[in-house]
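Visitor: what follows is a predicted protein model with its sequence.
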Amino acid sequence: MTTIGIIGAGEVGSQIARAAISTGYRVVIANSRGPETLNGLIAELGGSARAAYAAEAAAAGDFAVVAVPLKVVNDMPVEELAGKIVLDTNNYMVWRDGNIPVIDSGEKTVHELRQEQLPTSKVAKAFTHIQAPRLLTSARPAGHPERLALSVSSDFPEAVELVTRLYDQFGFDTVDNSPLRESWRTGPGQPAWNRHAHQKRDELILNLKRARRVTQA
């Protein structure tokens, strides 16, 4: 059974954990406050989940999910994530993160920065433009007329392949929006973001094309 290490136990991380367990994965999940603070969540998730510190979750996972904001000074466990595919669910929010000049200027995306901070990992932007509860409520089987789509961006084809498989297992189609430098197209304020993943595959493809990059001098 595949284990997913999840760093971040807020709404996004916990909903990914729920979806993962419902589709047959094991989960090791961490937050910033310590495993003992996750007793309630682990009790809900059941025997396929356990709590750990971030480095332990990273080490335990066959691949990892980072569901916390990016810090300018890296706070992710580089060594434990080495050689692994890392799904980055973060969005750049100035009100929360402060201004990061290389993102504001359009020189780099937040996900490219995550890749730089994890140089021995294979980062994929995933789950960034869906409201977390919809991972469970909007899931539909393949071929269903109301099945929605999510995007993925990565510099590594094997990471795109993994995310595509995971999306399908969770009940969503995939649109490949690679490489990471294109990941801004699903960022806050863009057409794909404004729809909050209420998009079928053809609609998402169109909204990605409609994206317009806004930079700050």
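Guide: Received it, and whenever you're ready, just let me know what you need.

Visitor: use CA for all of it now, contacts and neighbours both
Guide: Noted.

Visitor: quick one: the residue most central in space within the chain from residue 61, how far?
Guide: The geometric centre of the chain, computed from its C-alpha atoms, lies nearest to residue 89 (C-alpha atoms, centre = their mean), at 2.6 Å. Note on residue 89: its distance to residue 61, by C-alpha to C-alpha, to the nearest Å, is 16 Å.

Visitor: my guess is the residue nearest to the centre of the chain meets residue 123, correct?
Guide: No. If you go by C-alpha atoms under 8 Å, residue 89 and residue 123 don't touch, sitting 10.3 Å apart.

Visitor: other SSEs contacting the helix ranked longest in the chain?
Guide: Across the chain, the longest stretch assigned as helix under DSSP state H is helix 157-170. Secondary-structure packing of helix 157-170 (3 or more C-alpha pairs under 8 Å, 6 or more residues apart in numbering; DSSP states H and E): strand 122-126, strand 149-154, strand 173-176.

Visitor: now do that helix and strand 149-154, the angle between them.
Guide: 160 degrees (axes from the mean of the first three to the mean of the last three C-alpha atoms, to 10 degrees).

Visitor: structure two is appended below for comparative analysis:
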Amino acid sequence: MTDAVPPRLPRIAVLGAGHTGPVITRVALAAGYAVSVAASGDPQRIALITQVLAPGAEPRWAAEAVADADVVVLAIPLHRFAALDPDLLAGKLVVDTMNYWPPVDGVQELFEDRGYGSSEIVQRRLARSTVVKTLNHIGYHELEAERRPAGAPDRRALGVAGDDPEAVRTVAEFIERIGYDAVRLASLAAGRLLEPGGPVFGASLRRAEFERALASTP
């Protein structure tokens, strides 16, 4: 009787090679994921950045990275989102790590409809993709340092919000593997609780504390 073959981990494409993208890439690689990185142009432009900041990742053209990926992580500055071609991400599970934060990024007309969370607006524009919101409420400078093994008493919780249960499950497993407890929110609309000004934004909370903070918000 042979040992069961472990399931293949989803292949990740990270769009964005600024502050956030390389950190997400490093923690994903450390967790055993295959990761490609793409920016807005020729991969040769980010080859050195990738080699230095995320060794083991593959710099690629965005279209090629996305085509081969099971999960695409949006780690671009939010002001660049309006220029992103929705066709590029059609049919893909997209992890939205962006925030709309006017005091920092300025007013972005696309995101000014306050009746919706920013990820709901992302989903409306990426109508042929499945959007899940996470990693927006932890600083990129904390993401590596705050990782802990499963069961550690000081393991930090992160929220995962989406409308598609299977997509949320896939992303929650990713969050667990990179070193955090995943707290699943009921919908992408509920992801507004993860945004700037929300009860868990920037807060280092254990799972029970995180869930209490969400539950206590009207």
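Guide: That came through, no problem. Predicted model only: the values in this text are computed from it and were never measured.

Visitor: and the strands in structure 2?
Guide: 12-15, 35-38, 58-59, 71-74, 93-96, 130-133, 157-162, 181-185 (DSSP state E).

Visitor: JSON lines please, covering the ones you listed and showing distance to residue 50 of structure 2 and mean neighbour count.
Guide: Output for the strands of structure 2, formatted as JSON lines (distance: least, C-alpha to C-alpha, whole Å; neighbours: other C-alpha atoms under 10 Å):
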{"stretch": "strand 12-15", "distance to residue 50 of structure 2": "11", "mean neighbour count": "27"}
{"stretch": "strand 35-38", "distance to residue 50 of structure 2": "8", "mean neighbour count": "26"}
{"stretch": "strand 58-59", "distance to residue 50 of structure 2": "7", "mean neighbour count": "23"}
{"stretch": "strand 71-74", "distance to residue 50 of structure 2": "16", "mean neighbour count": "24"}
{"stretch": "strand 93-96", "distance to residue 50 of structure 2": "20", "mean neighbour count": "24"}
{"stretch": "strand 130-133", "distance to residue 50 of structure 2": "25", "mean neighbour count": "28"}
{"stretch": "strand 157-162", "distance to residue 50 of structure 2": "26", "mean neighbour count": "28"}
{"stretch": "strand 181-185", "distance to residue 50 of structure 2": "27", "mean neighbour count": "22"}
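
Visitor: got CSV for those strands, with distance to residue 146 of structure 2 too?
Guide: Shown next, in CSV, are the strands of structure 2 (distance: least, C-alpha to C-alpha, whole Å):
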stretch, distance to residue 146 of structure 2
strand 12-15, 20
strand 35-38, 21
strand 58-59, 25
strand 71-74, 20
strand 93-96, 20
strand 130-133, 19
strand 157-162, 10
strand 181-185, 11
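
Visitor: those: which one's closest to residue 143 of structure 2?
Guide: Closest to residue 143 of structure 2 of those, according to C-alpha to C-alpha: strand 157-162, at 10.7 Å.

Visitor: re earlier: of all the strands of structure 2, which lies closest to residue 141 of structure 2?
Guide: Short answer: strand 157-162, nearest of the strands of structure 2 by C-alpha to C-alpha, at 15.1 Å.

Visitor: that closest one corresponds to what range in structure 1?
Guide: Under TM-score structural alignment, strand 157-162 of structure 2 corresponds to residues 149-154 of structure 1.

Visitor: for stretch 179-197 of structure 2, same thing?
Guide: Stretch 179-197 of structure 2 maps onto residues 171-189 of structure 1, going by TM-score structural alignment.

Visitor: any buried residues in that stretch, and which?
Guide: For stretch 171-189 of structure 1, a neighbour-count test (16 or more other C-alpha atoms under 10 Å) marks 171-188 as buried.

Visitor: and for stretch 44-53 of structure 1?
Guide: For stretch 44-53 of structure 1, by 16+ other C-alpha under 10 Å, it's 45, 48, 49, 50, 51, 52, 53.

Visitor: so what's the residue count around residue 112 of structure 2?
Guide: 14 (other C-alpha atoms under 10 Å).

Visitor: same check on the one 5 residues further on?
Guide: The tally of other residues near residue 117 of structure 2 (other C-alpha under 10 Å) stands at 22.

Visitor: give the equivalent position in structure 1 for it.
Guide: By TM-score structural alignment, residue 117 of structure 2 lines up with residue 109.

Visitor: residues contacting its match?
Guide: 102, 103, 180, 181, 182, 183, 184 (C-alpha atoms under 8 Å, 6 or more residues apart in numbering).

Visitor: filter the residues you listed down to the ones in helices?
Guide: Those of the contacts of residue 109 of structure 1 mapping onto helices are 102, 103, per DSSP H.

Visitor: and the contacts of residue 109 of structure 1 as TSV, adding distance to residue 116 of structure 1?
Guide: Compiled in TSV, these are given as follows (distance: C-alpha to C-alpha, whole Å):
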residue	distance to residue 116 of structure 1
102	13
103	13
180	11
181	12
182	16
183	15
184	16
